[in-house]
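K.L.:
Okay, sequence plus prediction incoming.
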Amino acid sequence: MDPSCFDHIDKLSQLWPTVRDTETILNRWMEWAQLRRGIVAWPEDYPLVVSPVTGMAVPLPLDYDHWASTEELERLMGQMRNSLWPACLGLPALALPNGVQLIGAPHNDEALFGPGRVVQATLPKCLPTIVG
């Protein structure tokens, strides 16, 4: 792993301290389970969620986050929140090269492929700027 990855881990660990007491861990687990139950129910009414992958202006230079400061990483995590919550809740998500992300129901990954092809064919690609 690149040394800047270890640097990211150290800095992000300062932003989100590790919880060590059992009561807090159990309370947070119950909060997560409650959120997950609600999320599992919404695909009945909303089978597909469309969101931006990130809240950043693009294109981005290659390795733009290498050796970022703690403040820059905190801002980056806030901008990447749309790609974090599906993973944390166990939802399938399909990120397309035009900056669009499709989020589906649990255990239904294949339902994203058809709409993904339509979105990818319709919108222009958004490629990173390579500087160096």
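P.N.:
Cool, got the structure.
K.L.:
can we go C-alpha only for contacts and neighbour counts from here?
P.N.:
OK.
K.L.:
distance of the closest residue to Val49 other than its chain neighbours from Gln79?
P.N.:
Nearest non-adjacent residue to Val49, counting by Cα to Cα, 6 or more residues apart in numbering: Ile103, 5.0 Å away. Separation of Ile103 from Gln79 (Cα to Cα, to the nearest Å) stands at 17 Å.
K.L.:
also this one, for the comparison:
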Amino acid sequence: MSALTESSGNGGPIAAAEERLARAVPVILRLSVGFLWLTNAGWKVPPDFGQEAGRGLYGFTAAAVEHPVFSPFSWVVEQVILPNFTVFGWGVLILEASLGAFLLLGLATRFWALVGVAQSIGIGLSVANA
């Protein structure tokens, strides 16, 4: 009998390979998304985060006001975030770097996945019409 068709008490080698693949896919996905967030944190350059040139994080954030998707969100960006942009920029940088690092390390992944979803919604509301 071949090793591939031989059955053991736990489902055989094919079942074991399928189980390994089923375990590997979420890990690969988590590592890929963590790397994506970590690399995207790299273009948020302190201390002004693009405010002087009107580009970078500032440009994408200002797009929420210039090309509104959801009026209440645009109002919050215009009245709260842009006047306090340096604090917001540092918050985004720390949040995205932490998000990427925690996903890469596999620590508190469910919490950081929710943070990533919330961050993605904010990004989408900022640039969807830009």
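P.N.:
That came in fine, so what should we check first? Here the structure is a predicted model, which is why all the values come from computation and not from measurement.
K.L.:
Could I get the TM-score for this pair?
P.N.:
Here the superposed chains carry a TM-score of 0.24, computed using TM-score structural alignment, normalised by the length of the second structure; 46 aligned residues with a Cα RMSD of 4.1 Å.
K.L.:
Look at Ile103 and Gln79 of the first structure and report which has more neighbours.
P.N.:
Ile103 (25 against 16; other Cα atoms under 10 Å).
K.L.:
Give me the distance between that one and Gln34 of the first structure.
P.N.:
For Ile103 of the first structure, the distance to Gln34 of the first structure equals 19 Å [Cα to Cα].
K.L.:
With Gln14 of the first structure instead?
P.N.:
With the distance defined as Cα to Cα, Gln14 of the first structure ends up 27 Å from Gln34 of the first structure.
K.L.:
what do you get for Pro52 of the first structure?
P.N.:
Taken as Cα to Cα, the span from Pro52 of the first structure to Gln34 of the first structure is 25 Å.
K.L.:
Name the residues of the longest helix along the first structure that come out as buried.
P.N.:
The longest helix of the first structure (DSSP state H) is helix 22-41. With burial defined by 16 or more other Cα atoms under 10 Å, the residues of helix 22-41 of the first structure counted as buried are Ile39, Val40.
K.L.:
Could you point out the helix or strand that follows it?
P.N.:
Downstream of helix 22-41 of the first structure, the first helix or strand assigned by DSSP states H and E is strand 49-52.
K.L.:
Packing partners of the following helix or strand past that next one?
P.N.:
The helix or strand immediately downstream of strand 49-52 of the first structure is helix 70-79, counting by DSSP H and E. For helix 70-79 of the first structure, the packing partners by 3 or more Cα pairs under 8 Å, 6 or more residues apart in numbering; DSSP states H and E come out as helix 3-15.
K.L.:
now the helix it packs on and helix 70-79, what's the angle there?
P.N.:
Angle of helix 3-15 of the first structure versus helix 70-79, following axes from the mean of the first three to the mean of the last three Cα atoms, to 10 degrees, is 80 degrees.
K.L.:
how about the nearest residue to Val50 of the first structure once chain neighbours are set aside, secondary structure?
P.N.:
For Val50 of the first structure, ignoring the flanking residues on the chain, the nearest one in space by Cα to Cα, 6+ apart is Leu102 at 4.8 Å. When classified by DSSP: H, G, I helix; E, B strand; the rest coil, Leu102 of the first structure comes out as strand.
K.L.:
Quick check: the gap between Leu102 of the first structure and Ala93 of the first structure.
P.N.:
5 Å.
K.L.:
Repeat that for Ala41 of the first structure.
P.N.:
Ala41 of the first structure is 17 Å from Ala93 of the first structure, by Cα to Cα.
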